[in-house]
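**Student:** got a predicted structure here, sequence first:
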Amino acid sequence: NGRGGGPRPAPAENPDDRGQPGCTNNERRRFFLMLDQGGLVDAYRCKAGSEFNMEQAAFAAGPHFSWRGSRGSDIAERGRYYGKGMRIDHLLVSEELMARVADAQILGRGPEAKGFLGSDHCPMLLTLLPSP
């Protein structure tokens, strides 16, 4: 009860919060709920379409990651998450605006973070067609 000076018991841990941060079941559920409730779509996923597949995405050198793990200070491979990548930055647009999306790109590539401009997140580019 916490009155006797001892710590209160921790709340029960939710198994859907376990796993890789950014990819837990609860995070994914909340992300898709936000898309649904907001009438939003992932412009990059829509534009990558048939070229986006899990086999290609599994390769760290693949083009589908907006975040890269940092290099080690003396040897690149000693970085805790070096060579790993995630797509945790998104180009979200309304369903109505999606009709004007000409292109959606992730501008960085590979475990060496080419195009990341000194950050662990790379720039993304959304190109819109002119208004009708």
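**Tutor:** Yes, it's here.
**Student:** contacts and neighbour counts: CA atoms only from here.
**Tutor:** Fine.
**Student:** where does the residue most central in space within the chain land in three-state SS?
**Tutor:** Nearest to the mean C-alpha position of the chain, counting by CA atoms, centre = their mean, stands residue 88 at 1.4 Å. Following DSSP: H, G, I helix; E, B strand; the rest coil, residue 88 is assigned to coil.
**Student:** what sits against it?
**Tutor:** 22, 65, 66, 67 (CA atoms under 8 Å, 6 or more residues apart in numbering).
**Student:** for residue 48, see how far away it is.
**Tutor:** Residue 88 sits 16 Å away from residue 48, going by CA to CA, to the nearest Å.
**Student:** please name the nearest non-neighbouring residue to residue 22.
**Tutor:** Counting by CA to CA, 6 or more residues apart in numbering, residue 22 lies nearest to residue 88, which is 7.0 Å off, once chain neighbours are set aside.
**Student:** now do residue 125
**Tutor:** With sequence-adjacent residues excluded and distances taken as CA to CA, 6+ apart, residue 125 is closest to residue 105, at 5.1 Å.
**Student:** settle this for me: the one you found is touching residue 45, isn't it.
**Tutor:** No. The pair residue 105 / residue 45 is not scored as a contact, 9.7 Å apart, by CA atoms under 8 Å.
**Student:** tell me if residue 37 really is in a strand.
**Tutor:** No. Secondary structure of residue 37 (three-state DSSP): helix, not part of a strand.
**Student:** quick one, helices of this protein?
**Tutor:** All helices of the chain, identified by DSSP state H, fall at 25-38, 43-48, 54-57.
**Student:** put this next to the previous one:
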Amino acid sequence: MKFVSWNVNGLRASLNKGFLDYFKETDADIFCVQETKLQEGQINLDLGESYEQYWNYAVKKGYSGTAIFTRIRPLSVRYGMEEDFESEGRIITLEFEHFYFITVYTPNAKRDLSRLEERLVWEDRFRHYLQQLDKQKPVIACGDLNVAHQEIDIKNAKSNHGNSGFTKEEREKMTNLLDAGFIDTYRHLYPERTDIYSWWSNMPGVRARNVGWRIDYFIASARLASSITDAQIDCDILGSDHCPITLTITS
């Protein structure tokens, strides 16, 4: 089975930059996007009859939002964590026979860290949510987690210590998640690979010089480790300030 995750930073804009070409080329079983920046009815996305579409819209217009396109019909669908109403459209959970699949767009702590405390509460809730699901069946969670976990995951680690997405607190929360029985699938396969990133600032020349951050992940229950056959970061795919990431597992 092949999975794809991509923060498109506005799906309508991404459609004008080759999104559908990449979608068709990857031929994924499940393809999910974050930061759709859409309201219901603002797009009619024709992906063919083989894909079912699930959308979680933010209440605020032009903000956040997630979607999953799947060839496999889920047993159940949940929007948000637990049974809460989640107004920013950040999480969708699909239940399948043998696993749960979650796409997530983690809140940014903001440049001035004004949302850091809220972000840390979110991290604890999200870890607990995945742990509860993992008690029932294995979990695959993916998306923009808005954190570079280790120094190997960011180009300029020294100058970014303490900045949003690379604070000690955010990185520790990612460590806590992995210590709770989950793996970073890319690092599982490529523990020492450097200069591979999934997000670049829009400042001129930054992406061309590959001054990036790896903040998009596939996280999986540790017991799925032996099923992972491939994990990639498609750095050459444009259309967003993020690039797509992929995961392939034996079905």
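**Tutor:** Nice, thanks for sending it over. These numbers come from a predicted model, not from an experiment.
**Student:** show the buried residues in the contacts of residue 88 of structure 1.
**Tutor:** In those, burial by neighbour count holds for 65, 66, 67, counting by 16 or more other CA atoms under 10 Å.
**Student:** trace the second one over to structure 2, please.
**Tutor:** If you follow residue 66 of structure 1 across to structure 2 using TM-score structural alignment, you land on residue 198.
**Student:** ok, that match touching residue 211?
**Tutor:** No. With contacts counted by CA under 8 Å, residue 198 of structure 2 stays clear of residue 211, the gap being 10.3 Å.
**Student:** what number of residues lie near residue 189 of structure 2?
**Tutor:** Using other CA atoms under 10 Å, residue 189 of structure 2 is surrounded by 15 other residues.
**Student:** to which residue of structure 1 is it aligned?
**Tutor:** Residue pairing (TM-score structural alignment): residue 189 of structure 2 is matched to residue 47 of structure 1.
**Student:** report the contact partners of residue 94 of structure 1.
**Tutor:** With CA under 8 Å, 6+ apart, residue 94 of structure 1 has these contacts: 38, 39, 40, 41.
**Student:** which of the residues you listed still touch in structure 2?
**Tutor:** Among the contacts of residue 94 of structure 1, the contacts conserved in structure 2 (both residues aligned by TM-score structural alignment, their matches' CA atoms under 8 Å) are 39, 40, 41.
**Student:** how about the last one, what does it touch?
**Tutor:** By CA under 8 Å, 6+ apart, the residues touching residue 41 of structure 1 are 35, 92, 93, 94, 95, 98.
**Student:** compare these and tell me which is most surrounded.
**Tutor:** That'd be residue 93 among those, by other CA under 10 Å, with 20 neighbours.
**Student:** map that one onto structure 2.
**Tutor:** Checking TM-score structural alignment: residue 93 of structure 1 goes with residue 220.
**Student:** that match touches residue 141, doesn't it?
**Tutor:** Yes. With contacts counted by CA under 8 Å, residue 220 of structure 2 reaches residue 141, the gap being 6.2 Å.
**Student:** which of the contacts of residue 94 of structure 1 sits closest to residue 126 of structure 1?
**Tutor:** Nearest to residue 126 of structure 1 out of the contacts of residue 94 of structure 1 is residue 41 (CA to CA; 13.0 Å).
**Student:** mind checking how far the closest one is from residue 92 of structure 1?
**Tutor:** The value you get for residue 41 of structure 1 to residue 92 of structure 1, if CA to CA is used, is 6 Å.
**Student:** for residue 13 of structure 2, helix, strand, or coil?
**Tutor:** Here residue 13 of structure 2 is recorded as helix under three-state DSSP.
**Student:** so what's it up against?
**Tutor:** Residues near residue 13 of structure 2 by CA under 8 Å, 6+ apart: residue 239.
**Student:** ok, now residue 104 of structure 1?
**Tutor:** 43, 44, 47, 48, 91, 124, 125, 126, 127 are the contacts of residue 104 of structure 1 under CA under 8 Å, 6+ apart.
**Student:** preserved in structure 2, out of these?
**Tutor:** The contacts of residue 104 of structure 1 retained in structure 2, by both residues aligned by TM-score structural alignment, their matches' CA under 8 Å: 43, 44, 47, 124, 125, 126, 127.
**Student:** residue in structure 1 matching residue 176 of structure 2?
**Tutor:** Per TM-score structural alignment, residue 176 of structure 2 is aligned with residue 33.
**Student:** can you pull the contacts of that match?
**Tutor:** Residue 33 of structure 1 neighbours (CA under 8 Å, 6+ apart): none.
**Student:** now swap in residue 101 of structure 2 and tell me
**Tutor:** By CA under 8 Å, 6+ apart, residue 101 of structure 2 lies in contact with 93, 94, 95, 139, 140, 141.
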